[in-house]
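Asker: Quick one, what's the 3D model for this:
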Amino acid sequence: MVNWYRYDNSSHLILKLYIQPGAKNTAVTGLHAGNLKIKLAVLPIDGRANKCLVRFLADCFQVPISQIEIKEGNKSRQKVLLIRKPGLNPNVLYDERIAT
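Answerer: Down below sits the predicted model:
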């Protein structure tokens, strides 16, 4: 089992992601080197990819954009994001039991 997510002491969700910008569609595609891989349908120009990623995660977890923060990797494909007090489980993005 890969640890692409964890909860901190405040019940905030921490996600380890690998981002592939410039795809046809924005979607979760599986695991990549211990990170959850997400393709984004935008190019990484002027922060558009990061904005798209945050909007995508806000929609998936049904939280306001203000509850999501990029902690590491602002200009990298590998990112660590924090979602403050998500109401939904990380399985809304990717369920390893179903994918394998």
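Asker: From here on, just use CA atoms for contacts and neighbour counts.
Answerer: Noted.
Asker: Can you list the neighbours in contact with the longest strand seen in the chain?
Answerer: The residue-count maximum for a strand in the chain (DSSP state E) belongs to strand 13-20. Identification of contacts with strand 13-20 by C-alpha atoms under 8 Å, 6 or more residues apart in numbering yields 4-8, 32, 34-40, 77-86.
Asker: from those, which ones fall inside strands?
Answerer: Using DSSP E, the members of the contacts of strand 13-20 that fall in strands are 5-7, 32, 35-39, 78-83.
Asker: Now show me the structure for the sequence below, then we'll compare the two:
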Amino acid sequence: MRKSIEYLQESNDGIKLFLIVIPDSEVNEIAGIDPWRKAVKIRVNAPATENRANMCLVNFLSNILSISKECIEIVSGLKAREKTVIIRNINKKDIMDVIEHAANKKA
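Answerer: Now for the predicted structure:
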């Protein structure tokens, strides 16, 4: 799928991952990559109230990337669908492989 890896960016703090989060979905899943917004679309089954969708997002990313929740931090977009997440203790290629594998299953 290697159309664009602009949804990932290396920084001093870790790897930045740009997301579009869709709350109130039936399942937690990577729904694809939006090439125009340069972001990964993720569906979460929690509502966008009382920080539930954000907590669900962090749990989901932790599970699919096999890293601790403490390694994931939402750095922008806490109250928006478009979010930027910093991920630590994992390399860019490993994140990209997981995302693209999941996105290819949806294609």
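Asker: now stretch 27-46 of structure 1, how far from the centre of its chain.
Answerer: Distance of stretch 27-46 of structure 1 from the chain centroid (C-alpha atoms, centre = their mean, to the nearest Å) equals 8 Å.
Asker: Kindly report the same for stretch 8-21 of structure 1.
Answerer: 6 Å.
Asker: tell me which residues in that stretch are buried?
Answerer: 12-21 (16 or more other C-alpha atoms under 10 Å).
Asker: counterpart of stretch 50-59 of structure 2 in structure 1, which residues?
Answerer: On structure 1, the counterpart of stretch 50-59 of structure 2 by TM-score structural alignment is residues 46-55.
Asker: What residues of the matching stretch count as buried?
Answerer: For stretch 46-55 of structure 1, using 16+ other C-alpha under 10 Å, the buried residues are 49-50, 52-55.
Asker: so G30 of structure 1, which of the three states?
Answerer: strand (DSSP: H, G, I helix; E, B strand; the rest coil).
Asker: That one corresponds to which position in structure 2?
Answerer: In structure 2, G30 of structure 1 lines up with G32, judged by TM-score structural alignment.
Asker: ok, its match to I99 of structure 2 distance?
Answerer: 8 Å (C-alpha to C-alpha, to the nearest Å).
Asker: okay, and the common contacts of these two?
Answerer: Contacts common to G32 of structure 2 and I99, judged by C-alpha under 8 Å, 6+ apart, are V40.
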